[in-house]
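S.K.: With the input below, show me the fold.
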Amino acid sequence: DCELIRRVAASRSTAVSIRNIRGHRSTRRGRASTREGTLRLVGGQSRNEGNVEIYHAGKWGSICDDEWDLNEANIVCKSLRYELGALRATVNSEFGRGRKLIWMDNVYCNGNETHLHHCPFDGWRMHDCNADEAAGVVCNNMKIFTSFSDRQNDNSISNEIDEIESKKAKERRNMNENSKTASIKQILKSSLILSDSKLSILTNDKLKLRIAGGRHKLEGRVELYIDKEFGWGVICANGWGIFEAMVVCRQLGLGHAEHAVQSPYFGGQNMSYILNGVKCRGHEASLQECTVHEFGSVTCSRNHHNIAGVICAKELPDLVLDANELESSIYLEDRQMVMLQCAMEENCLSTSAYSINFNDFSWLYETRRLLRFTARTANLGTADFRPFLPKHVWQWHACHRHYHSMEVFAHFDILNSEGKRVAEGHKASFCLEDNSCVDDIKPKYKCANYGDQGISVGCTDTYLHNIDCQWIDITDMPPGMYHLKISVNPEFKIAELNYDNNAVICSFLYNSVSARVWNCTSTRP
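M.R.: Model (predicted):
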């Protein structure tokens, strides 16, 4: 019996051991032995990187990249026994398109959790994402040595790694030095890892660009032309997002980016991949100014199913926050828990509010300190701002007595001098409507009676300071100097003309009895 117990324990340990799995196949035996909440990485070129998948209810599923940052990435990597945590968090399906089954969205960790599913999130399979928004990580695979003998035993491996890295660095230096005379043909016959160098270094600014395969001239797969012998090629869409699409549409004179596509919808399955890991800021005049991770004979994750494409548009909305309204409306309020029941249902309070002993009747009279303010958002673009979710999936909020058309419309964050969040950033669901309009523009959108929602061009949507959840819970935050950051459309779910005015960041002084905000400037979320 003891031997049997040991075998069962060993098999369970093996089942939850950390390994990188590149595919989605799993045997019946594997499913039976996999524990609830097990994590794995898929699609990466090495064991320490990939999209994150979690095992729940007998199935593997992806995690949406909304709210995904180093806090969540560190918990994933440490769960996978990378003791030094994460080097970076990845978004936009950087390691290939995720699964259709998405288990988690809006995961928000404070860094103290022992497992990812211990963090607050929207609920299993509750999300507003697609396969293009898979969250991933790159873990720090450096070893921590507990003794000198351990380090000696690992010297041979370390020396090999050092030699490989030195060789790669030398190749990159040679490539940069000889880029003007290097043969593109030679490069295209092999894969060159560039460590995120500018594409113009390789192409000498002679790269040709077009889109093809669309139903009209404003959409299609992105194609590149470098050499007659190799013809046109496509881009692997790992990490392809709205900022890269913005640059393509601008370069081709097609207006602005409405969607970034990661699929073979526009064809191109029989074409060669030339680029992988393209990263743009969105301001670049051409794709050559963006960085690229891999160039040449590129192997794309899940080959022929991850082709970069774009859908361009001539007119788009442009949201702008009213910084003056924010500065003039901010104040503190101490409110008892008995008056915060709706707010608790919508997760508008910090984590400590949910750890109260609810068996003690006095919890109703405990107080939370709230930083309250008005958020006024104007649409200064050329098209109406409309929710991307169809009307039939809008969420009814009984406390507010109306539907919320966007799961996350705004983020409220307080940052310290190092840029780290010190109060839990609140993710606000919103009902969007025209509260006031300029000139002769008539309000078009109303929340009441299941009306159409949005913000018309020339109109503003105002969430007053006295509305539930229009606050940040700062109960656990010590007094001091901070920065307050308010963002709208923070996850870039809806395309806009410009994202650089979607947030304001302000100096914020909190001295226990009062709050003051000043020096607000516009920035990107």
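S.K.: From here on, just use CA atoms for contacts and neighbour counts.
M.R.: OK.
S.K.: Name the residues of the strand or helix carrying residue 175 that are buried.
M.R.: Assigned by DSSP states H and E, residue 175 belongs to helix 155-177. Under the neighbour-count criterion of 16 or more other Cα atoms under 10 Å, helix 155-177 has 168, 172, 175 buried.
S.K.: For the second one, give me its contacts.
M.R.: It refers to residue 172. By Cα atoms under 8 Å, 6 or more residues apart in numbering, the contact set of residue 172 is residue 194.
S.K.: To compare with the earlier structure, here is another sequence to fold:
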Amino acid sequence: MALLFFLILAICTRPGLLESSSSVRLVSGPHHCEGRVEVKRDGQWGTVCDDEWDLNDVAVVCRELGCGAATGTPSGEIYKPLAEEMQPILISEVKCNGTEDTLAQCGQEDDVYDCSHNEDAGASCEIPETVRLVGGPGRCVGRVEVKHRDQWGTVCQAGWNLSAAKVVCQQLGCGKAILTRTYCDKVSHGQGPIWLSQVSCTGQELTVLGCHSEPWGKNNCTHEEDTWVHCEDPFELKLEGGDNHCSGRLVVRHKGTWGSVCDDGWGEKENQVVCRQLGCGKPLSLSPKARKPFGRGVGHIWLDDVHCSGREQSLEKCQHRFWGHHDCTHKEDVAVICSAQDSGFPGA
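M.R.: All right, here's what the predicted structure looks like:
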């Protein structure tokens, strides 16, 4: 009988079946659906060795986190800050067929002895569309709708505040929330289910579905109480004066107007953020002579003393002086050349 007990125990605790003691997260990425993979065992978070790691494994991680389709198996090394040296590497040789609901259901090895943190696994998933603004003049203004059970529905104004609007604007990649209200015009009213009511956010949530609310569909509201949100125009930047969109003089849009960026304190980390935001690869070195083909800007100089860590997904997230405050001339306009093009300019 004792032998039978230990056999059952061994079968039930073999790698891949410890579901109750395991969970997963993605860290140090641009959003909750991309980053370095970490799993939790016995109350401790550790990384995953990328031996045998493939898109099937990432698909399971994406499903477990409620993200969209798997899009890549990036190295965990690209997500800064890196894992601490003393952080354990908990599993390796993960083998999923891609249909599992959790990573814990996949085959995996718990005895990790030949991996280091430069082999940490990463995962990239699509961000599912769970909120939108409709009926307004653009994607950043309109009636708030959320998706539940593959159906779009509205959000009741009851309990709604500016912190909740802030989360929606950030989730959509728009600017700051500047207005949240109801509209009396019947044309602006939604139809179908009213999914959420008494939404309460701190403003720090990644998605509005991460805020506290009444259970789905539970409310005493009508569509006359549908919530509308007005966000600022999204922050935009571009490079102009070059042969393509990946090289040129940097300009940013603020309050609907394009303006230059002063090069005081500008360096490699700031270039990294610009190239990443534009989807243009990595920055190339740029000598002062290389700026001449791009010319000088005119009009506003919007930003000065910009300081980035290099990890930001948008230049707007970097530290800088108040918009429009500077001590520069257009002789100091920032220019950037990124690797995803053949510039042919001196100094590139």
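S.K.: Quantitatively, what TM-score do the chains reach?
M.R.: In this superposition the chains share a TM-score of 0.41, using TM-score structural alignment, normalised by the length of the second structure; 182 aligned residues with a Cα RMSD of 4.6 Å.
S.K.: that older thread, would you tell me what the next helix or strand after the helix holding residue 175 of the first structure is?
M.R.: Using DSSP H and E, the helix or strand that follows helix 155-177 of the first structure in sequence is helix 184-188.
S.K.: Could I get the buried residue list for that next one?
M.R.: Of all the residues in helix 184-188 of the first structure, those buried under the rule 16+ other Cα under 10 Å are 184, 188.
S.K.: residue boundaries of the helices in the stretch 151-300 of the first structure?
M.R.: 155-177, 184-188, 200-203, 242-251 (DSSP state H, counting those that start in this stretch).
S.K.: JSON lines for these, including distance to residue 136 of the first structure?
M.R.: Output for these, formatted as JSON lines (distance: least, Cα to Cα, whole Å):
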{"stretch": "helix 155-177", "distance to residue 136 of the first structure": "24"}
{"stretch": "helix 184-188", "distance to residue 136 of the first structure": "28"}
{"stretch": "helix 200-203", "distance to residue 136 of the first structure": "28"}
{"stretch": "helix 242-251", "distance to residue 136 of the first structure": "18"}
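S.K.: Nearest to residue 323 of the first structure among those would be which one?
M.R.: Residue 323 of the first structure lies closest to helix 242-251 among these, at 25.1 Å (Cα to Cα).
S.K.: The closest one packs against which elements?
M.R.: Counting contacts by 3 or more Cα pairs under 8 Å, 6 or more residues apart in numbering; DSSP states H and E, helix 242-251 of the first structure packs against strand 256-262, strand 308-313.
S.K.: now for the helices of the stretch 151-300 of the first structure, which one comes closest to residue 62 of the first structure?
M.R.: With Cα to Cα as the measure, helix 242-251 is the member of the helices of the stretch 151-300 of the first structure nearest residue 62 of the first structure (20.5 Å).
S.K.: got the angle between the closest one and strand 308-313?
M.R.: Counting by axes from the mean of the first three to the mean of the last three Cα atoms, to 10 degrees, helix 242-251 of the first structure points 60 degrees away from the direction of strand 308-313.
S.K.: Buried residues of helix 242-251 of the first structure, list them for me.
M.R.: Buried-residue list, helix 242-251 of the first structure, by 16+ other Cα under 10 Å: 242, 243, 244, 245, 246, 247, 248, 249, 250, 251.
S.K.: biggest separation within the residues you listed, which pair?
M.R.: Taking Cα to Cα, the two most distant members of the buried residues of helix 242-251 of the first structure are 242 and 251; they sit 14.2 Å apart.
S.K.: Which one of the helices of the stretch 151-300 of the first structure lies nearest to residue 482 of the first structure?
M.R.: helix 242-251 (29.4 Å).
S.K.: Could you tell me the angle between that closest one and strand 256-262?
M.R.: Put simply, helix 242-251 of the first structure runs at 130 degrees to strand 256-262, going by the same axes, to 10 degrees.
S.K.: Switch the buried residues of helix 242-251 of the first structure over to JSON lines; also include distance to residue 412 of the first structure.
M.R.: JSON lines is the format used below for the buried residues of helix 242-251 of the first structure (distance: Cα to Cα, whole Å):
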{"residue": "242", "distance to residue 412 of the first structure": "23"}
{"residue": "243", "distance to residue 412 of the first structure": "23"}
{"residue": "244", "distance to residue 412 of the first structure": "26"}
{"residue": "245", "distance to residue 412 of the first structure": "27"}
{"residue": "246", "distance to residue 412 of the first structure": "26"}
{"residue": "247", "distance to residue 412 of the first structure": "29"}
{"residue": "248", "distance to residue 412 of the first structure": "32"}
{"residue": "249", "distance to residue 412 of the first structure": "31"}
{"residue": "250", "distance to residue 412 of the first structure": "31"}
{"residue": "251", "distance to residue 412 of the first structure": "34"}
